[in-house]
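# curious how this folds, go ahead:
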Amino acid sequence: MSTPTTALGVVIVTYNNAPDLPQCLDALQSHAGEAWVVVRDCGSSDLTIEIAERHPVVNQVLAGTNVGFGAACNEAVDSLGPDVEMVLLLNPDTSIDCDLADLLEYVARFGEFGCVGIQQQSFDGDLVWSWDKFPTVPLEWQKARKKPLLQRSPAGYTDDRRVDWNMGAFLLIPRAAFVLAGGFDKGFFLFYEEIDLQQRLARLGRQTHYVNKFHYRHDRSDKATLWREVLRLNSRRAYDRKWLSRFETLQCQVAQSYRWIQDVIRPQRDRDRRLVIPRLLATWGLIRAVVPPEEIEGGVDSWSSVRPFWAESGKPAPRNVAQ
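Here you go, the predicted model:
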């Protein structure tokens, strides 16, 4: 393994990830053995903490309440020593199969960048779309009408390129850039927090790059439970309130509604038809996901995992900074 060109800290946020975590940590030990690895657990009830504490690649385990992905990442980054110059945010259901020292040397050519993402593959070796453009009304209608998109095509993953944002399962961020942007917005419990961060980095002049030469594997099994889909759309509405005008937000809601209704007529997967009603309700802010998930009675795929909008917890929404 080549020598790291800069001190690397790896942050892994966990919540009941006992089945996935050993593979993730084993891969880190093989490909990033000199990195400082912090696991921030969000109240797991399984053996996640024990697995992390026993693994030789883990330097620190932070156990706490489930404050959400972004807030937990912020805590873990704050805990890193002053010598750590580069931070890798890594999902526990991933497996790195490239040398991170080589990646650090490779990205040095970008200068003062914001984020770097690399090619994502399933554990079967299939390419997985992992970058996109920032949400806009035209993009929402392109997706609603199922128009061909470069970021949803193999052609978008043949070379390095500047992108708006990379998926948060693997994000390499200079610590200075993370601090400059103020870290993650705690108003996002889960979903869209990485898009919001990369939006803020872009406005600070810190570019995001997709690197095709390196790749990692990510568990892409069907995770589209009712709770996750409602929470994802709740986060999308929070993102829109922060970055889009009210009229743009309304147009995006109309485009998304058109998309969900099309799923009744021509669903691509069985789950799409099953989730049409909750997606429509969440798109218009009529239901909200219960957070944290440990408060759910009946499971994350039951209607008890969501509540009507008037019964929300009162957690403040991200402030609109686009106006």
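
# rest of the way, CA atoms for contacts and neighbours
Noted.

# count of neighbours near D222?
Using other C-alpha atoms under 10 Å, D222 has 7 neighbouring residues.

# am I right that it falls within a strand?
No. Applying DSSP: H, G, I helix; E, B strand; the rest coil, one finds D222 to be coil, outside a strand.

# wait, what's in contact with it?
Not one residue lies near D222 by C-alpha atoms under 8 Å, 6 or more residues apart in numbering.

# any idea how far it is from A71?
To A71, D222 is 25 Å away according to C-alpha to C-alpha, to the nearest Å.

# how about A177?
For A177 relative to A71 (C-alpha to C-alpha), the value is 17 Å.

# not counting sequence-adjacent ones, nearest residue to N16?
Setting aside the residues directly before and after it, N16 is nearest to S44 in space (C-alpha to C-alpha, 6 or more residues apart in numbering), at 4.7 Å.

# what about that neighbour, which SS state?
coil.

# right, and it touches I51 too?
No. Counting by C-alpha atoms under 8 Å, I51 is not a contact partner of S44; they are 11.4 Å apart.

# and after the helix or strand hosting V116, which helix or strand comes next?
Assigned by DSSP states H and E, V116 belongs to strand 115-121. Using DSSP H and E, the next helix or strand after strand 115-121 towards the C-terminus is strand 127-128.

# which secondary structure elements does the helix or strand following that next one sit against?
The helix or strand immediately downstream of strand 127-128 is strand 131-132, counting by DSSP H and E. Here strand 131-132 touches strand 165-166, going by 3 or more C-alpha pairs under 8 Å, 6 or more residues apart in numbering; DSSP states H and E.

# who does the strand it packs on touch, helix- and strand-wise?
Packed next to strand 165-166, using 3+ C-alpha pairs under 8 Å, 6+ apart, are strand 115-121, strand 131-132, helix 193-203, strand 208-218.

# let's compare: structure for the following, please.
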Amino acid sequence: MNPPSSSASAPAVSIIVVSADSGPSLRDGVREVLAGTLPLELILIDNASTDGMPQAIARAHAGDARLRVIENGANLGFGPAVNRAAAQACGETLLVLNPDCLLQETALQRLLDILEAHPRAGLVGSVVCDADGQPDPASFRRDPLLRRALTSLFGGAGEGVAIDGAMPDRVVEAEAVSGAVMLLPRGVFQQLGGFDEGYFLHCEDLDLCRRVRDAGYQVLLAGDVRVPHGKGSSSRHRPVFVSRYKHRGMWRWFRKFDPAARNPLLAAVVWLGIWGHFLLLVPGQWWRARQRVRGGNA
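Now for the predicted structure:
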């Protein structure tokens, strides 16, 4: 289905949420979005969840025309699912929202206002916070170039991946923002071809931010917009699965954008480092997952 290019009845924004066994936090996030009065559509696209939550949400909001639920027959990954939802979106602005985010209407309106006020903006993010209100450092960061990663790892002099100091409380330009909340003009998203589907999960947000900047647009962080964000259910219940794709995403981003990847020897060392790190993490992740299963069955 091709969305209309313009319409008086078109929503101000199309909000895209990808679910994959996201649990009760998905229900809470959908309820928060639909509690507002802004003209919007919410496209919930599900990657073959087995928890029944998307279907329960569809039943609970059956009378609300703003909600559409799309069920994929398989887990396509985050980026591919967003791309498929975006192809069916009617709004001229897209908001990619994690299923465990609670986005209030005032925060959404502020993001829309910032996008409108900055003609060169290609992407606007927010500060995502944990349950205690602590900002996630991933909300405001630099490209994870190898030289920066090494600086951060060994505490050397120079520029690291993380940005030192307090999280901004105003609109600032950024290299990268969190993929949990990303607002874009639909035209920019289409110009870039959407998310790179070579990523399955993790690092596709870094990739998109980089391509937005390479295309001549600004990536902005709305430092005065704080959005509560929980830890994803998939990360808790399938930590090895998630970690595998996170490390795979690191390698893809490095190969695409880091000048260091042009050196074959250095690239080989990075490959070994990424996958060696993954293998070191697996035993602890597997053990903690087993403990959670045992605790839930007790």
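
# what do we get in the second structure for the residue nearest to N16 of the first structure?
Correspondence of S44 of the first structure to the second structure, assessed by TM-score structural alignment: S49.

# surely its match meets A20?
Yes. Assessed by C-alpha under 8 Å, S49 of the second structure is found in contact with A20 at 4.9 Å.

# next, count neighbours for the equivalent of D224 of the second structure over in the first structure.
Under the alignment by TM-score structural alignment, D224 of the second structure pairs with K213 in the first structure. By other C-alpha under 10 Å, the residues close to K213 of the first structure number 14.

# what of L145 of the second structure?
Quick note: L145 of the second structure (other C-alpha under 10 Å) scores 18 neighbours.

# doesn't S234 of the second structure lie inside a helix?
Yes. Checked against three-state DSSP, S234 of the second structure lies within a helix.

# contacting residues around it?
A20, D21, S22, V242.

# in the second structure, which spans are helices?
24-34, 53-60, 78-86, 105-117, 146-154, 186-191, 204-214, 233-237, 239-257, 264-297 (DSSP state H).

# now the angle from the last one to helix 239-257?
When axes from the mean of the first three to the mean of the last three C-alpha atoms, to 10 degrees is applied, the directions of helix 264-297 of the second structure and helix 239-257 differ by 160 degrees.

# give me the distance from helix 264-297 of the second structure to the chain's centre.
From the chain centre to the centre of helix 264-297 of the second structure is a distance of 22 Å (C-alpha atoms, centre = their mean, to the nearest Å).

# who are the packing partners of that helix?
So helix 264-297 of the second structure, by 3+ C-alpha pairs under 8 Å, 6+ apart, packs with helix 239-257.

# give me the nearest residue to L28 of the first structure, chain neighbours excluded.
I96 is the one closest to L28 of the first structure (C-alpha to C-alpha, 6+ apart), at 6.5 Å.

# so for L150 of the first structure, which of the helices and strands packed on strand 165-166 of the first structure sits nearest?
Distance to L150 of the first structure, taken as C-alpha to C-alpha, is lowest for strand 131-132 among these, at 8.8 Å.

# post-alignment, that closest one versus the second structure, mean distance?
For strand 131-132 of the first structure, the mean deviation from the second structure after alignment is 1.7 Å (mean C-alpha distance after the TM-score superposition for the first structure).

# residues in the second structure aligned with that strand?
Taking TM-score structural alignment, strand 131-132 of the first structure hits residues 140-141 over in the second structure.

# could you do stretch 188-199 of the first structure as well?
Using TM-score structural alignment, stretch 188-199 of the first structure pairs with 199-210 in the second structure.

# same check, this time on stretch 163-179 of the first structure
Using TM-score structural alignment, stretch 163-179 of the first structure pairs with 174-190 in the second structure.

# and the matching stretch, how far out from the chain middle?
9 Å.

# turn the helices and strands packed on strand 165-166 of the first structure into a markdown table, including distance to A255 of the first structure.
Formatted as a markdown table, those follow (distance: least, C-alpha to C-alpha, whole Å):
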| stretch | distance to A255 of the first structure |
| --- | --- |
| strand 115-121 | 28 |
| strand 131-132 | 18 |
| helix 193-203 | 20 |
| strand 208-218 | 27 |
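
# of the ones you listed, flag the one that's most buried.
Stretch with highest mean neighbour count among these: strand 115-121 (a mean of 25; mean count of other C-alpha atoms under 10 Å).

# if you skip the residues just before and after it, what's nearest to G187 of the second structure?
E92 (7.4 Å).

# isn't the one you found up against I15?
No. E92 of the second structure is not in contact with I15 according to C-alpha under 8 Å; the separation is 10.9 Å.
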